[in-house]
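Student: Below are the sequence and a predicted model; questions follow.
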Amino acid sequence: MSERKTLLILGAGGYGCTIAEAVQEGSLYTPIGFLDDSYPERTASFGLPVFGTTKILGSYVQHVDAAVVAIGDNQVRQDLILKLQSAGHRLATIVHPEAKVSPSAVLESGVTVMSGAVIGTQASLGQGVIINAGVTVDHHAEIHDFAHLGVGSCVAGGSVVDKGAWLRAGCIVGYRAAAQAWQILPPGTVLGE
């Protein structure tokens, strides 16, 4: 078994804690701590230190193997991922050990997939996508960069969630349907058939 790599998490709130726990349950990374803009009011989260705000992310390039953005706001996550890349950070892709991802699915950098999620045959997840707990992304579905699928959402086979769209809890994108770029769907929304 190879040695675990060190991981810096941007965002020490609820999703940051979820990512830290998923990483601790996996075998690839060891979370070393957070950067969060609530610092210095918040100096620890989930038993890990908060080192400072996201403004200092460049100073950690030589000290960690990878970083991940654990912030639900799609625009903020996109901005921070671009800053991480500009600073030379490697983006981690995090898959909870209790998620099921097809070996033919394509996951770009910075994707996070939580417990109970199912990613189907030849589905594609773009950069910085969040797949929350219990989400289903069926075969050949396309989830474009920086989209966010809330808890229990379902995307049918061949459907598309465009860049930056946010499907809040329990949304359904049916067959031949699409969520538009940067669209925010209220919980329980059903698109298409």
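Tutor: Good, I have the coordinates. Numbering: from 1, shown residues only.
Student: CA only for contacts and neighbour counts going forward, please
Tutor: Will do.
Student: Longest helix in the chain, please.
Tutor: Taking residue count as the measure and DSSP state H as the definition, the longest helix of the chain comes out as helix 74-87.
Student: Give me the buried positions along that helix.
Tutor: Of the residues in helix 74-87, Asn74, Arg77, Gln78, Leu80, Ile81, Lys83, Leu84 count as buried by neighbour count, 16 or more other Cα atoms under 10 Å.
Student: who touches it?
Tutor: The contact list for helix 74-87, computed with Cα atoms under 8 Å, 6 or more residues apart in numbering, reads 57-58, 61, 67-71, 90-91, 110, 128, 146-148, 164-166.
Student: Can you tell me which of those are classed as buried?
Tutor: Buried positions within these, assessed by neighbour count (16+ other Cα under 10 Å), are 57, 61, 67-71, 90-91, 110, 128, 146-148, 164-166.
Student: Okay, and which of those map to strands?
Tutor: Ala67, Val68, Val69, His148, Trp166 (DSSP state E).
Student: now these in TSV, with distance to Thr53?
Tutor: Formatted as TSV, those follow (distance: Cα to Cα, whole Å):
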residue	distance to Thr53
Ala67	14
Val68	14
Val69	13
His148	23
Trp166	25
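Student: quick one: which of the residues you listed is nearest Tyr15?
Tutor: Checking these against Tyr15 by Cα to Cα gives Val69 as the nearest, at 9.5 Å.
Student: Any figure for the gap between Ala141 and Gly157?
Tutor: Per Cα to Cα, to the nearest Å, Ala141 is found 5 Å from Gly157.
Student: Of these two, which one has the most company?
Tutor: Ala141 (26 against 22; other Cα atoms under 10 Å).
Student: Contact partners for that one?
Tutor: Each residue near Ala141 by Cα under 8 Å, 6+ apart is listed here: Gln122, Ala123, Ser124, Val155, Ala156, Gly157, Gly158, Ser159, Val160.
Student: Next one for the comparison:
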Amino acid sequence: MNIVVIGDSGHAKVIKDIVFASGNDVIGILDDKYIDIFIENKIVKGPITYLNQLLKDDQVKVIIAIGNNNIRQKIVSRINIPNNRYLTCIHPTAIVSPSAIIGNGTVIMPGVIINADACVGMHSIINSNAIVEHDCLIENYVHISPASVVTGGVKIADGVHLGASSSVIPLVKIGSWTTVGAGAVVVRDLPANCTAVGAPAKPIKFHE
């Protein structure tokens, strides 16, 4: 399958490796830091506006390789393509239960474990060696950072970012667009639109 990657930064390097490891080919890397169209190592590079040209091939799919949840959401809204044109990108070393559901545009990185009846929404990132346990609901535009552990029955709303090596105990709910600091331990529900740190994690500020 031929893939177009949106974004050309450090995160995009990891995404490209996953695409190749999954047996797919990267034919384009688009980023608005580029003004002109050019070829580098047989890959087309240029601004995001060039995407429409590449999508004239019905077999081409897209993955957004940007770690920031808010920017990723804005790009999805901006390019406005059907959900079925997005690649669900799963590294071969990840362990994903047959009963788990993974949404379009989501990236599952090396060493991830996603257990039975978990559901991960669209355009989310489950980063290296993270664990999503049984019956979790992870909504859209979420980023679960490396080595984080989300235990059973947790609900994580849209746009949440869990910092590296954070943990969430069973049945906890985290409100939309909340950020949980690295190494935090979430032992009770967190509201939307806050930053929470510590063990146990507590909100230290709120934002719109």
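Tutor: Ah, there it is. Predicted model, so just to flag it, every value in this text is computed and none were measured.
Student: rewinding a little: which of the buried residues of helix 74-87 of the first structure sits closest to Tyr39 of the first structure?
Tutor: Once Cα to Cα is applied, the member of those that ends up nearest Tyr39 of the first structure is Leu80, at 16.4 Å.
Student: Tell me which residue of the second structure matches up with the closest one.
Tutor: Using TM-score structural alignment as the criterion, Leu80 of the first structure maps onto Ile75 of the second structure.
Student: Over to Gln127 of the first structure?
Tutor: Mapped onto the second structure by TM-score structural alignment, Gln127 of the first structure lines up with Met122.
Student: likewise Val111 of the first structure?
Tutor: Per TM-score structural alignment, the equivalent position to Val111 of the first structure in the second structure is Thr106.
Student: and that match, how many neighbours?
Tutor: Neighbours of Thr106 of the second structure under the rule other Cα under 10 Å: 26.
Student: before we move on, what about Glu41 of the first structure?
Tutor: Burial measure for Glu41 of the first structure: 10 neighbouring residues, criterion other Cα under 10 Å.
Student: Compute the distance between it and Ala12 of the first structure, please.
Tutor: Glu41 of the first structure sits at a distance of 12 Å from Ala12 of the first structure (criterion: Cα to Cα).
Student: residues shared between the contacts of the two?
Tutor: Listed as contacting both Glu41 of the first structure and Ala12 by Cα under 8 Å, 6+ apart is no residue at all.
Student: still on that earlier bit, doesn't His91 make contact with the match of Val111 of the first structure?
Tutor: No. No contact is recorded between Thr106 of the second structure and His91 when judged using Cα atoms under 8 Å, the distance being 11.3 Å.
Student: Show me where the first structure has its helices.
Tutor: Along the first structure, the segments classed as helices by DSSP H run 14-25, 74-87.
Student: most centrally placed residue in the second structure?
Tutor: Most central residue of the second structure, judged by C-alpha distance to the mean C-alpha position with Cα atoms, centre = their mean, is Ile125 at 2.0 Å.
Student: Please give me every residue in contact with that one.
Tutor: Residues near Ile125 of the second structure by Cα under 8 Å, 6+ apart: Gly67, Thr106, Val107, Ile108, Met109, Tyr141, Val142, His143, Ile144, Ser145.
Student: Redo the residues you listed as a markdown table? Include distance to Lys42 of the second structure.
Tutor: Putting the contacts of Ile125 of the second structure into a markdown table (distance: Cα to Cα, whole Å) gives the following:
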| residue | distance to Lys42 of the second structure |
| --- | --- |
| Gly67 | 25 |
| Thr106 | 25 |
| Val107 | 24 |
| Ile108 | 26 |
| Met109 | 25 |
| Tyr141 | 31 |
| Val142 | 32 |
| His143 | 31 |
| Ile144 | 32 |
| Ser145 | 31 |
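Student: related to what we said a few turns ago, now flag whichever of the ones in strands among the buried ones among the contacts of helix 74-87 of the first structure is closest to Ala22 of the first structure.
Tutor: Sorting those by distance to Ala22 of the first structure puts Val68 at the head of the list, at 12.4 Å, by Cα to Cα.
Student: residue in the second structure matching that closest one?
Tutor: With TM-score structural alignment as the criterion, Val68 of the first structure lines up with Ile63 in the second structure.
Student: which residue lines up with Cys171 of the first structure in the second structure?
Tutor: Residue pairing (TM-score structural alignment): Cys171 of the first structure is matched to Ser166 of the second structure.
Student: For that match, the count of nearby residues, please.
Tutor: Ser166 of the second structure is flanked by 25 other residues according to other Cα under 10 Å.
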